[in-house]
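J.: Fold the following for me, if possible:
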Amino acid sequence: MNLSEKLQRFIKEGSQGNKSSRESERTDELNRVSRLLGGKIVATPYGPHVAVEKVFEGDFCHAGVRLSSVLEISGEALKLAAKKRDDFELDVRKAVFVDTETTGLAGGSGTYAFLVGVGYFEGSSFKLVQYFMDDFDGEPGVLYSLKKLLSNFESLVSFNGKAYDIPLLSTRFLINRMENPLEFMNHFDLFHGARRIFGQRLESLRLSSLEQNLFRMERSGDVPGFEIPSIYFKYLRDKNPFPLKPIFYHNQLDILSMVSLLSKIGQVLKDPFNSGACSGQDFYCLGRLYEDMGMLEESIRCYTLALSTQPVKDKAYRQLSLLYKKMGRWREAEKLWIQMAKEGINRQFALIELSKLYEHRMKDYEKAASAAREALEVARDKKRLLGRSFDPGEIDEIRRRLDRISFKMSKNREEQVKII
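T.: Here you go, the predicted structure:
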């Protein structure tokens, strides 16, 4: 063996030794993480990773809600919550709840999902699986396991996942040249569902805020979301897995709260009028939802219940009157506009709508002109109050309306004279 062959053999043996040493170190690391978190090491064609599994029996309660109660929600209620029509199906038994913890909050191709939590029902029990990426080269293994699990489901449920989790995971599948299973699944985003019902009542629709306001739940032993990326990067440097425990707990709480929130939404939509789960502000939101979905009688009932709730009173009167107008129920619309003008509820809007009604529908130009003149006075008062921030176009529009009505009045008198 010459010197060149000896050198190549030495390099090869050294390389194999280093590789063996790295693999051994990583195996030890994965064992430490899995033991600490009560997980297991999963082998994949792309390398091993840690997975943590927990099972919650059907009578388990989170935030005061029995998890299995979500299985009692009707498909129609879920379709309404998702604001979808006949092309959307969401069977909770065939759905998976998804939440990620990531290396950054901005998203983009440089952001990794180092922990992916998924929850789903097996019978009446709820199973939660968390896939952990111990280092960046462990991502393909995590995605492989995630893809394999998602292939068993038809739909996914997330919280603000349309804006963040799902695009991020889709990007990671693309970068790793894997088929993206998410693009073939129905998706219900709980953030949008909650906003459609509770958006007027609650100032914040963050998941933790919904927990506090809807369930009176306060988290303990949790880690703030904004700290999670820095904790993970510290783990990558020192390989100390102990600070990871609160992150896994945080992810677990997020998924359990998603189940409780979906159950709450289903309870509201099953019987909003007798469930005791709605306030006046919620009825306004439900009125908008029912109206958008073409359920007009339910919408009218919700708006009517919201009329006495101060924070949404003006909106409810306006929206209900416009719904009556759209339905051609002119007498009911007129009654509302008269009441609004009398009580100072969005008075300028009400007077202009009355002027339109009297001019175009009833041909009562005297009443139309009277309502328009009152609207003009309201606009002038607003101008004095707001000063430069007032839009002068409002006054110009009302003046044009008055001119047109005056012309019609004159023409009508001329025609009457001719008849005489």
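
J.: rest of the way, CA atoms for contacts and neighbours
T.: Noted.

J.: give me every residue that touches residue 189.
T.: 82, 157, 158, 159, 160, 161, 162 (C-alpha atoms under 8 Å, 6 or more residues apart in numbering).

J.: Same list (those residues) but as TSV, adding distance to residue 184 and neighbour count.
T.: Shown next, in TSV, are these (distance: C-alpha to C-alpha, whole Å; neighbours: other C-alpha atoms under 10 Å):
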residue	distance to residue 184	neighbour count
82	17	21
157	14	27
158	15	24
159	19	25
160	18	18
161	15	22
162	14	17
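
J.: Could you give the separation of the helix or strand hosting residue 407 from the chain centroid?
T.: Counting by DSSP states H and E, the element that carries residue 407 is helix 393-419. Once both centres are worked out by C-alpha atoms, centre = their mean, to the nearest Å, helix 393-419 turns out to sit 49 Å from its chain's centre.

J.: what comes up buried for it?
T.: For helix 393-419, a neighbour-count test (16 or more other C-alpha atoms under 10 Å) marks 395, 398, 399, 401, 402, 405, 406, 409 as buried.

J.: Distance to residue 370 added to those, as JSON lines?
T.: JSON lines is the format used below for the buried residues of helix 393-419 (distance: C-alpha to C-alpha, whole Å):
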{"residue": "395", "distance to residue 370": "15"}
{"residue": "398", "distance to residue 370": "12"}
{"residue": "399", "distance to residue 370": "12"}
{"residue": "401", "distance to residue 370": "11"}
{"residue": "402", "distance to residue 370": "9"}
{"residue": "405", "distance to residue 370": "10"}
{"residue": "406", "distance to residue 370": "11"}
{"residue": "409", "distance to residue 370": "12"}
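
J.: before we go on, could you also do this sequence so I can check it against the first one:
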Amino acid sequence: MNIGDRLRQLRGEARPESDDALATRLQRLRPPARHATMDPDDCSVLGTALAAEQTTDGLLIRERHYRLSPASCVGVDPSALPETCRLPPLDWLYIDTETTGLSSGVGNLAFMIGVARFSATDQLEVRQYVLGRYAAERAMLTDLLATVGTASTGLVSYNGKSFDLPLLANRCRMQRVAARIDTLPHLDLMYTVRRAYRRHWPDCRLQTAERRLLGLQRVDDLPGAQAPAAWRTWLCERDTAAIARVLEHNFQDVVSLALLHRCLAGAYLGQADSPLDHAAIGRAWLDAGDPQRAQRIWENAGESLSDDGRLDLARLYRRQGDWASAETQWLALYARGNAAASLELSKLHEHRRRDLRAAMRYAGSCTPDERNTRCSRLRRKLDATPQLTLRLSLRTR
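T.: As a prediction, this is how the structure comes out:
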């Protein structure tokens, strides 16, 4: 530091800046530059890359047909599931979204929506919407609701109950689109899959269900978690490669939904070869008001039926008054040390067989709290039995 710099420092004067330093500071203070306004031709370029038609300014639509294999066309009614068996006949529409973020916040929107439904010739007609720009969202939602159609439509999704449908309903409100998509009948297959397979699979993601139930293995698939980044890449860099991969990912999602719907309907009717939770499936049919189907599911499961399932089956037999069949199930479980079956056998012998000693024997295998309560009461009954017998014998003399 020279004498001039020292004097300026003591007087509180700033050192003159060089032109380069001043330019650097000014550049730092400027607000970040906004992205250039999208050229109308950019959406045409995206439409060409995606083989999609630009219907309105910034909205791209691609339609495809997917012909099912003969094995997929087995005459299974997709409505034959506990959740939908009581509904009137519906025109099922399969729906999946790709969004600008993975949260459910207000600023999150669907930049891509795929829907599909079966045609009269059993082909799957797939319609995919892609936003080329934010301003086209209202047009996309309006066209989507027109495709959904009347109240005879039922929606099928995978995790749509907590994500896709609330998101679309919120965006419809934000864009002042009158119809409410979340009022239609809705089947979320994720819960259907979880009920049947969570005890046998490491997870119940859509791609796990595809691989295990449909034998499908995706090749070069873009993970759904990377879809928001692909959308930002298109907006900022006009790169169509990543968005094209998202489109294929979305197409596979809606096709898999349609195939899984039929496959799961068959599994819930007892036509599956893969291991599943028969106890949970039967319980779902029972809750849906179809005890006969629940009974068939449990009985046909054979040795693969879990202890909980056997208890449910025995409970159903008891409700029907078939005590012999109920006892058969309880005895099989008692032999494996099942405390709940021990309790039922103790009740059976106490109240129906009037065999207090047998009831006491089975009560000894109940849970500690139940064992103490029941054994104390049965012991009092047994102690009172000789006195009652003596009084009766004296009266008969």
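
J.: Which residue in the first structure aligns with residue 387 of the second structure?
T.: In the first structure, the residue paired with residue 387 of the second structure according to TM-score structural alignment is residue 414.

J.: typo on my end, residue 113 of the second structure
T.: Using TM-score structural alignment as the criterion, residue 113 of the second structure maps onto residue 116 of the first structure.

J.: what's the answer for residue 362 of the second structure, then?
T.: In the first structure, residue 362 of the second structure lines up with residue 371, judged by TM-score structural alignment.

J.: Give me the secondary structure label for that match.
T.: helix (DSSP: H, G, I helix; E, B strand; the rest coil).

J.: How many residues are close by it?
T.: 23 (other C-alpha atoms under 10 Å).

J.: Name the nearest of the buried residues of helix 393-419 of the first structure relative to residue 341 of the first structure.
T.: Distance to residue 341 of the first structure across these (C-alpha to C-alpha) is lowest for residue 398, with 16.1 Å.

J.: Map the closest one across to the second structure for me.
T.: In the second structure, residue 398 of the first structure lands on residue 371 (TM-score structural alignment).

J.: dump the residue contacts of its match.
T.: Per C-alpha under 8 Å, 6+ apart, neighbours of residue 371 of the second structure: 363, 364, 365.

J.: go again using 10 Å as the cut-off
T.: 339, 342, 343, 360, 362, 363, 364, 365, 377 (C-alpha atoms under 10 Å, 6 or more residues apart in numbering).

J.: Tell me where the stretch 51-200 of the second structure has strands.
T.: 53-56, 59-67, 91-99, 110-118, 123-131, 153-157, 186-188 (DSSP state E, counting those that start in this stretch).

J.: And these: which comes nearest residue 394 of the second structure?
T.: Comparing the strands of the stretch 51-200 of the second structure by C-alpha to C-alpha, strand 186-188 comes nearest, at 70.5 Å.

J.: Which residues are in contact with the match of residue 362 of the second structure?
T.: 338, 341, 348, 350-356, 358, 365, 402.

J.: Residue 241 of the second structure: neighbour count?
T.: 14.

J.: ok, now residue 171 of the second structure?
T.: Residues near residue 171 of the second structure, counting by other C-alpha under 10 Å: 20.

J.: Quick check: it touching residue 110?
T.: Yes. Judged on C-alpha atoms under 10 Å, residue 171 of the second structure makes contact with residue 110 at a distance of 8.5 Å.

J.: Name the residues contacting each of these two.
T.: Shared contacts of residue 171 of the second structure and residue 110, counting by C-alpha under 10 Å, 6+ apart, come down to 137, 141.
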